[in-house]
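J.: no sequence for this one, just the structure:
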């Protein structure tokens, strides 16, 4: 994964960090003291850089923003960038263990824990990603509808022959309940329906573990799983796997940005509400919300929200 992250950062370096010509208005919940600065010069020294955390799929974004905000090289920024998983990152911010998140939506379980802590958070959507479904190249199925996917994960459909594939049982992988991709799966696809309980071997702990498992499963052509688009398209892609169309639309940066792909969700910039106006975290927040910050995200391969 480290090599994938660094590759994204090297592409960013080659592209540069020029600001966009049109000014981007601040998010609705951005206080006046946090109006985005438009300078492309470093805004923080490496020693003053705040503690940044978030979701695994946002690691390249975190490193790219650090490089642009501090003037560090991509290699230096990548070496200094780590993150917890999505639920742990949310809790770390609420508990004061980190200063700023670039993160996917919290699960309902995590939201309840955050409510119990009670620290008010400023949550600003900054971009889009998508829930995507993966199969092995040996599977002849190229797309499924949302209804078919829901039927598979509730157990109403158990054989690939029922959705245009070969006569083989569907090995439907899931993620742990509090993971970021599982939260998106429940929100965007399952909604008010409960998926069947997946056996341990079909519920890998890590995002990369799910991709590996689908590629290496004994009957790999029978496996089905899901992740977020950026992770499998830039960070942890693997030969021999294919993304499925959903409702006839292929997932891509263009269909995610336009909203044509049906299973999209926002990711967030999050700080504590009591963050001092001139703190490093507040300065970094303003930088991320600026045209320059948006450009950094785009050049790193992410999909910022449309203006």
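T.: The structure has been received and is ready for your questions. Computed from a predicted model, the values in this text were never measured in an experiment.

J.: from now on I want contacts and neighbour counts done on CA atoms only, so please keep to that.
T.: Fine.

J.: neighbours of residue 191, how many?
T.: Close neighbours of residue 191, defined as other C-alpha atoms under 10 Å, add up to 11.

J.: and the strands in the stretch 1-150 of the chain?
T.: Assigned by DSSP state E, counting those that start in this stretch, the stretch 1-150 of the chain shows strands spanning 52-54, 100-103, 121-136, 143-144.

J.: and those as CSV, adding mean neighbour count and distance to residue 286?
T.: As requested, those are exported to CSV (neighbours: other C-alpha atoms under 10 Å; distance: least, C-alpha to C-alpha, whole Å):
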stretch, mean neighbour count, distance to residue 286
strand 52-54, 27, 14
strand 100-103, 28, 12
strand 121-136, 21, 12
strand 143-144, 20, 41
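
J.: between the ones you listed, which gets nearest to residue 188?
T.: Comparing the strands of the stretch 1-150 of the chain by their distance to residue 188 (C-alpha to C-alpha), the top pick is strand 121-136, with 7.8 Å.

J.: dropping in the other structure now:
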């Protein structure tokens, strides 16, 4: 059985806006906040070469994108995680298929702290204890005698669900954790609070500090090889096998040109493409 995976697709304009030229085709995309800026860049560059195709791109989270796909409101859902069993069941019951997932890039789920924080590495067990509220003071980790402020994305975030699955497992997030709707809000909160910590996909030009996990940094080779503990794929989900303009667009994303943009945006391309 094929599993649905979605990756954020980037739009030509600000999230929720559209750029419509003299086109015959409009492709609506919604989903992962991690992928939204990437999707905007990809669709912008694609439309330069294919002016008869326009895009409407929104974020909102992987879960929100999947809901819109099932409701037939969009053509592509971007996702930073696999579909949950109940989501697969919903798609199957409504459409008689589990849909099609296309991996377009790799990403690192990174741990962010304020730049004033001297800590450079945490173990997986320490992460479990921090984000579940069992370690509540930075002094327990060799920093200041101050409360740890845990910041999270909201429940629609695929990144949140993946972190819980890979790191917390049976544990629950701390009741004191504060949630934010977007990655931009999350990053801004950590920038302003010396005693905060969060996680998200790799953020290009972040003003926060990324720390290692088990002394492994999220470098290109570590992420692509899977050596970094929290490596993941980013996906495009469609209800059926891509065809027509959607297939042409996805094929372009997987081409040398598209994968080069993925590298430029701070993610990790699937292939070692080189452009002449």
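T.: Thanks, I have the structure now. Here the structure is a predicted model, which is why all the values come from computation and not from measurement.

J.: mind checking the TM-score on these two?
T.: The TM-score (TM-score structural alignment, normalised by the length of structure 2) is 0.77; 247 aligned residues with a C-alpha RMSD of 2.9 Å.

J.: rewinding a little: list just the one of the strands of the stretch 1-150 of structure 1 that sits closest to residue 212 of structure 1.
T.: Ranking the strands of the stretch 1-150 of structure 1 by proximity to residue 212 of structure 1 (C-alpha to C-alpha) places strand 121-136 first, at 10.8 Å.

J.: OK, contacts around the residue nearest in space to the middle of structure 2?
T.: The centre of structure 2 sits closest to residue 34, judged by C-alpha atoms, centre = their mean, with a distance of 3.1 Å. Listed by C-alpha atoms under 8 Å, 6 or more residues apart in numbering, the contact partners of residue 34 of structure 2 are 8, 80, 159, 183, 200-202.

J.: which part of structure 1 lines up with stretch 141-152 of structure 2?
T.: Residues 163-174 of structure 1 are matched to stretch 141-152 of structure 2 when aligned by TM-score structural alignment.

J.: apart from its neighbours in sequence, what residue is nearest the residue located most distally from the centre of structure 1?
T.: In structure 1, the greatest distance from the average C-alpha position (C-alpha atoms, centre = their mean) is reached by residue 167, at 33.9 Å. Setting aside the residues directly before and after it, residue 167 of structure 1 is nearest to residue 161 in space (C-alpha to C-alpha, 6 or more residues apart in numbering), at 4.7 Å.

J.: my read: the one you found touches residue 170, true?
T.: No - in this structure residue 161 of structure 1 lies outside contact range of residue 170 using C-alpha atoms under 8 Å: 9.4 Å.

J.: those two: which is more packed in?
T.: Neighbour tally, residue 161 of structure 1 and residue 170, criterion other C-alpha under 10 Å: the higher count belongs to residue 170, 19 against 14.

J.: before we move on, back to that, how about residues contacting the match of stretch 141-152 of structure 2?
T.: Stretch 163-174 of structure 1 is touched from outside by 139-141, 144, 148, 152-153, 158-161, 182, 198, 202-204, 210, 214, 222-226, with contacts defined as C-alpha under 8 Å, 6+ apart.

J.: what about 7 Å?
T.: Contact with stretch 163-174 of structure 1 is made by 140-141, 153, 158-161, 198, 202-203, 222-225, as judged by C-alpha atoms under 7 Å, 6 or more residues apart in numbering.

J.: repeat for stretch 175-187 of structure 1
T.: Contacts for stretch 175-187 of structure 1 (C-alpha under 7 Å, 6+ apart): 86-87, 104-107, 109-110, 131, 203-205, 227-228.

J.: now the end-to-end length of that stretch.
T.: 14 Å (C-alpha to C-alpha, to the nearest Å).

J.: gap between it and the chain center?
T.: 12 Å (C-alpha atoms, centre = their mean, to the nearest Å).

J.: now residue 272 of structure 1, nearest residue through space, not along the chain?
T.: residue 121 (4.4 Å).

J.: does that neighbour really touch residue 271, like I thought?
T.: Yes - here residue 121 of structure 1 reaches residue 271: they are 5.8 Å apart, a contact under C-alpha atoms under 7 Å.

J.: what's the residue nearest to the centre of structure 2 aligned with over in structure 1?
T.: In structure 1, residue 34 of structure 2 lands on residue 57 (TM-score structural alignment).

J.: contacts only, for the counterpart of residue 142 of structure 1 in structure 2.
T.: Here residue 142 of structure 1 is matched to residue 120 in structure 2, going by TM-score structural alignment. By C-alpha under 7 Å, 6+ apart, the contact list for residue 120 of structure 2 reads 211-212.

J.: need the contacts of residue 34 of structure 2 in a markdown table (columns: secondary structure and neighbour count).
T.: Converted to a markdown table, these look like this (DSSP: H, G, I helix; E, B strand; the rest coil; neighbours: other C-alpha atoms under 10 Å):
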| residue | secondary structure | neighbour count |
| --- | --- | --- |
| 8 | coil | 34 |
| 80 | coil | 34 |
| 159 | helix | 26 |
| 183 | helix | 19 |
| 200 | strand | 23 |
| 201 | strand | 21 |
| 202 | coil | 21 |
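
J.: hang on, the earlier thing: for PyMOL, write the select line for the buried members of the contacts of stretch 163-174 of structure 1.
T.: This is the PyMOL syntax for the buried subset of the contacts of stretch 163-174 of structure 1, where burial follows 16 or more other C-alpha atoms under 10 Å:
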select buried, resi 141+153+158+159+160+202+203+222+223+224+225
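
J.: of the contacts of stretch 163-174 of structure 1, which belong to helices?
T.: Mapping the contacts of stretch 163-174 of structure 1 onto helices (DSSP state H) picks out residue 153.

J.: closest to residue 245 of structure 1 out of the contacts of stretch 163-174 of structure 1?
T.: Using C-alpha to C-alpha, residue 141 comes nearest to residue 245 of structure 1 of these, at 9.5 Å.

J.: name the nearest residue to the closest one, sequence neighbours excluded.
T.: Distances taken as C-alpha to C-alpha, 6+ apart place residue 165 nearest to residue 141 of structure 1, at 5.5 Å, with adjacent residues excluded.

J.: so how far is residue 206 of structure 2 from the residue mapped onto residue 101 of structure 1 from structure 2?
T.: Superposed on structure 2 with TM-score structural alignment, residue 101 of structure 1 falls opposite residue 77. Noted for residue 77 of structure 2: a distance of 25 Å to residue 206 of structure 2, by C-alpha to C-alpha.

J.: and what of residue 246 of structure 2?
T.: To residue 206 of structure 2, residue 246 of structure 2 is 32 Å away according to C-alpha to C-alpha.

J.: compare those two (neighbour count), which wins?
T.: Set residue 246 of structure 2 next to residue 206 and count neighbours by other C-alpha under 10 Å: residue 246 wins out with 18 against 13.
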